[in-house]
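Undergrad: Build me a structure from this.
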Amino acid sequence: MATLSYSSPGIRNPVAPIISRAFVSLSKTLSIPPSTFPSSIDGAYRHRHRHRPLHPRPNSISESSVSPPASSKEEEEESGLEEEEEEVDPCVEVRYLDPAMEAGSIREWELDFCSRPILDERGKKVWELVVCDGTLSLQYTRFFPNNVINSVTLRDAIASISASLGVPLPQKIRFFRSQMQTIITKACNELGIKAVPSKRCLSLLLWLEERYETVYTRHPGFQQGSKPLLALDNPFPMELPENLFGEKWAFVQLPFSAVQEEVSSLETRYAFGASLDLDLLGLEIEDKTLVPGLAVASSRAKPLAAWMNGLEVCSVEVDVGRGCLILSVGVATRYIYATYKKNAATTQEAEAWEAAKKACGGLHFLAIQESLDSEDCVGFWLLLDLPPPLV
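TA: From the prediction side, this is the model:
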């Protein structure tokens, strides 16, 4: 376990592991080679979920919701194949609201407004608006020519989603492309919606991953090898603001079953934190598999957790070359969260932590406590590394 002061550039003298009763110190597992972590979990989402649809059959305004009855088993099979083809029709725009979902309960949307690797009849790249909620109970897509891309177009499109699906405008809309912040923020402000730059748009990112394979690559205008117009930023990490300083930290692990318990009780036990929809992610992790995390201790744990709660925490990663931990928040902000003195032991522990994260498909967590031997957390954030979208 590494223990250090955030205000000093180096590691303090090593001490015996002091951790919460629920946590397992990573240093206790270093005798296990990283290669022995579960290999059945593919760290790259796009390979693990290639054949797993993320959403139910959409109700599109451009297709019929009534299928003709089948008169035989053969006709039923043929009908099923036809419906499957219709489901991935690259020219169909999605208009879907889960009939079991109460429309007024969907208060937060995730939004992407960007060009796609598809050319229209003018030879220009098509733009697309993709909107969903965190559970994919709401889904909406719409294509646009590149000469109408502005905040007015987006504002009117957002309003039309509310009208066409019969749902109220959301309180918040998250988006992950920093280059679109001006347009999205202006459109949202005019509708009284809070625009939130955040890479915690996991449902949207996973849906885009699926749409790349089932829609964009099958579109007649698809351009193989076309690079994304608005690539995600990965800026050089900055110094950590003083209000985010902790006092000690430790690499820790929790069994996946315990992580699930933490997520299920997040709203009742903690004032601060964020969860992920593990069912939607479909991670094939055994209950006993240890999920890596970072435990941070501070005598001012509650104020620290409150500040962290407003940052849209995305991920924590180890930079072995620099001997530091990088905290990613929002859409384009990275902080040097902590540093450690590089030696064989600390490098091995850091590499083992990253290997454990990769073995869990990128799943990890951040826990804030009053002390490292505390039995309770003040804040708990479930995090996930995902590859950048292909569009």
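Undergrad: Could you use CA atoms for every contact and neighbour count after this?
TA: OK.
Undergrad: my guess is Lys172 meets Leu191, correct?
TA: No: the pair Lys172 and Leu191 fails to qualify as a contact (C-alpha atoms under 8 Å) at a distance of 10.8 Å.
Undergrad: any idea which strand is longest in this protein?
TA: With secondary structure taken from DSSP state E, the chain has its longest strand at strand 108-119.
Undergrad: which helices and strands does that one pack with?
TA: Applying 3 or more C-alpha pairs under 8 Å, 6 or more residues apart in numbering; DSSP states H and E, we find strand 108-119 packed against strand 125-132, strand 172-175, helix 202-214.
Undergrad: Can you say which of those is nearest to Val148?
TA: Nearest to Val148, of all the helices and strands packed on strand 108-119, is strand 125-132, at 9.4 Å by C-alpha to C-alpha.
Undergrad: Tell me where the stretch 51-200 of the chain has helices.
TA: Remark: helices of the stretch 51-200 of the chain, listed N- to C-terminal, are 73-87, 151-165, 181-190; assignment by DSSP state H, counting those that start in this stretch.
Undergrad: by how many degrees do the second one and helix 181-190 diverge?
TA: Spelled out, it's helix 151-165. Using axes from the mean of the first three to the mean of the last three C-alpha atoms, to 10 degrees, one finds that helix 151-165 and helix 181-190 are set 50 degrees apart in direction.
Undergrad: Next, the second sequence, to be compared with the first:
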Amino acid sequence: MNNSIWQADFYRRPLKDKQDQQLWELLICTPTRSLEFTAICPQSEVNAHWLVEQLRKVGQGQDLPDTIQVFRPQSLGLIETAAQMLGVKVEATRHTTALKQWLLERAQQYQEMKTYTGEFYDPLKLDSPPPVPLAENLWGDRWRFATLPAGNIKDIIERPIPILAVPEFLLPLNLGLSSTLPIPGVVIDGGRQSMRLAQWLEAAQPYFLKYVSGDPDGLILEAGLVDRWVVATFSDREVSLAAQVYEERKQHSQGLHFLLVQPDDSGMTYSGFWLLH
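TA: Purely as a prediction, here's the structure:
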């Protein structure tokens, strides 16, 4: 069994014990859910040492993982502290599909428990700050919506690109997408700022780019665990129509889209490429 990655969530649930104390639950699974572990903890006992004990319990049957992935900001600090005591790396990432699916299933199961409080509960909801404009010293020369045939993405990622973020599970082939399907994306010609922008994006950890209609319309980058950035605003009708087509194409590509940063539109060099979902 390959347990080099675990996904974990440790947070309060819509559950209370007989003393009316809020209950927290620890969920740990592998990306394939071949391993699943749960433990309940009263809020008064929530600390890193309790977590260390639970992680050791899970590790009794198999080795501890190389990495524990965490998507919830409120879980991150405690899990990082516990993992550090055990010499395990923690990765803050939204890409915890198996864990999120399990959380949705658990939310249904809570309703059957005697400790269920009956309160509304969305297991995946995270408080997200309002979007912040990108710093002017990062912004490039121009940007545009674009498409790439799914089959061409493999060619692009084989090129020498300084910053490349292409999770294997997001490759079009692994999503079962046709090689001719147009994958929507955003291309930024960064000019002299191209490498600086790509490095900033690498640190920010892009997750997805979405069009938001308004006055003006906007292109919002969701990044990190809950960060949001205003990549661009526009009121031009043609750009807004292109943005709507961009969102429609995402529906056909199972949400797959890309972000490409390059110095110019010559196609000679790229600074950074991200597959997003």
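Undergrad: What would you report as the TM-score here?
TA: Once the chains are laid over each other, their TM-score by TM-score structural alignment, normalised by the length of the second structure reads 0.80; 273 aligned residues with a C-alpha RMSD of 3.4 Å.
Undergrad: ranking the helices of the stretch 51-200 of the first structure by burial, who's on top?
TA: Scoring the helices of the stretch 51-200 of the first structure by mean neighbour count under mean count of other C-alpha atoms under 10 Å gives helix 181-190 as the most buried, with a mean of 18.
Undergrad: neighbours around the alignment partner in the first structure of Pro182 of the second structure, how many?
TA: For Pro182 of the second structure, the equivalent position in the first structure is taken to be Leu290, counting by TM-score structural alignment. Using other C-alpha atoms under 10 Å as the criterion, Leu290 of the first structure is surrounded by 26 other residues.
Undergrad: thinking Leu290 of the first structure is in contact with Ser257, fair?
TA: No: if you go by C-alpha under 8 Å, Leu290 of the first structure and Ser257 don't touch, sitting 9.0 Å apart.
Undergrad: so which of the helices of the stretch 51-200 of the first structure gets nearest Ala345 of the first structure?
TA: helix 181-190 (42.5 Å).
Undergrad: on average, how far is the closest one from the matching bit in the second structure?
TA: Its aligned residues in the second structure lie a mean 2.9 Å from helix 181-190 of the first structure after superposition (mean C-alpha distance after the TM-score superposition for the first structure).
Undergrad: Was I right to think Arg72 of the second structure contacts Ala8?
TA: No: using C-alpha under 8 Å, Arg72 of the second structure is not in contact with Ala8; the gap is 9.1 Å.
Undergrad: Please identify which of the two sits among more neighbours.
TA: Between Arg72 of the second structure and Ala8, counting by other C-alpha under 10 Å, Ala8 is the more crowded of the two (25 against 21).
Undergrad: which residue in the first structure lines up with the more buried one?
TA: Counting by TM-score structural alignment, Ala8 of the second structure corresponds to Leu111 in the first structure.
Undergrad: what residues are up against its match?
TA: Under the criterion of C-alpha atoms under 8 Å, 6 or more residues apart in numbering, the contact partners of Leu111 of the first structure comprise 129-132, 173-175, 204.
Undergrad: try it again with 6 Å
TA: By C-alpha atoms under 6 Å, 6 or more residues apart in numbering, the contact set of Leu111 of the first structure is 130-131, 175.
Undergrad: sorry, back to before: figure out how far the longest strand of the first structure is from the centre of its chain.
TA: Relative to the mean C-alpha coordinate of its chain, strand 108-119 of the first structure is positioned 16 Å out (C-alpha atoms, centre = their mean, to the nearest Å).
Undergrad: now do stretch 77-86 of the second structure
TA: 21 Å.
Undergrad: Quick check: chain neighbours aside, which residue is closest to the spatially most central residue of the second structure?
TA: The centre of the second structure sits closest to Arg94, judged by C-alpha atoms, centre = their mean, with a distance of 2.5 Å. Closest residue to Arg94 of the second structure apart from its sequence neighbours, by C-alpha to C-alpha, 6 or more residues apart in numbering: Phe71 at 4.9 Å.
Undergrad: so what corresponds to that neighbour in the first structure?
TA: Under TM-score structural alignment, Phe71 of the second structure pairs with Phe176 in the first structure.
Undergrad: So that match sits against Arg200, correct?
TA: No: checked against C-alpha atoms under 6 Å, the pair Phe176 of the first structure and Arg200 is beyond contact range at 7.8 Å.
Undergrad: What separation do you get for the match of Ala8 of the second structure and Ile193 of the first structure?
TA: As judged by C-alpha to C-alpha, to the nearest Å, Leu111 of the first structure and Ile193 of the first structure stand 13 Å apart.
Undergrad: and if you look at Phe144 of the first structure?
TA: Where Ile193 of the first structure is concerned, Phe144 of the first structure sits at a distance of 22 Å (C-alpha to C-alpha).
Undergrad: ok so, going back, the residue nearest to Arg94 of the second structure - how many residues pack around it?
TA: Neighbouring residues of Phe71 of the second structure were enumerated by other C-alpha under 10 Å; the total is 24.
Undergrad: and it, what does it touch?
TA: Phe71 of the second structure makes contacts with 92-94, as judged by C-alpha under 6 Å, 6+ apart.
Undergrad: again with Thr67 of the second structure
TA: Contacts here follow C-alpha under 6 Å, 6+ apart; on that basis Thr67 of the second structure touches 5, 88-90.
Undergrad: Give me the buried subset of those.
TA: Using 16 or more other C-alpha atoms under 10 Å as the burial test, these include 5, 88, 90 as buried.
Undergrad: what distance separates the start and the end of stretch 331-346 of the first structure?
TA: With C-alpha to C-alpha as the measure, stretch 331-346 of the first structure spans 29 Å from end to end.
Undergrad: If you could redo that for stretch 269-283 of the first structure, that was the one I meant.
TA: From its first residue to its last, stretch 269-283 of the first structure covers 24 Å (C-alpha to C-alpha).
Undergrad: Can you list the buried residues in it?
TA: Across stretch 269-283 of the first structure, burial judged by 16+ other C-alpha under 10 Å covers 270-276, 281, 283.
Undergrad: what do we get in the second structure for Val313 of the first structure?
TA: Residue mapping for Val313 of the first structure onto the second structure gives Pro206, with TM-score structural alignment as the criterion.
Undergrad: so that match makes contact with Ile220?
TA: No: using C-alpha under 6 Å, Pro206 of the second structure is not in contact with Ile220, being 10.6 Å away.
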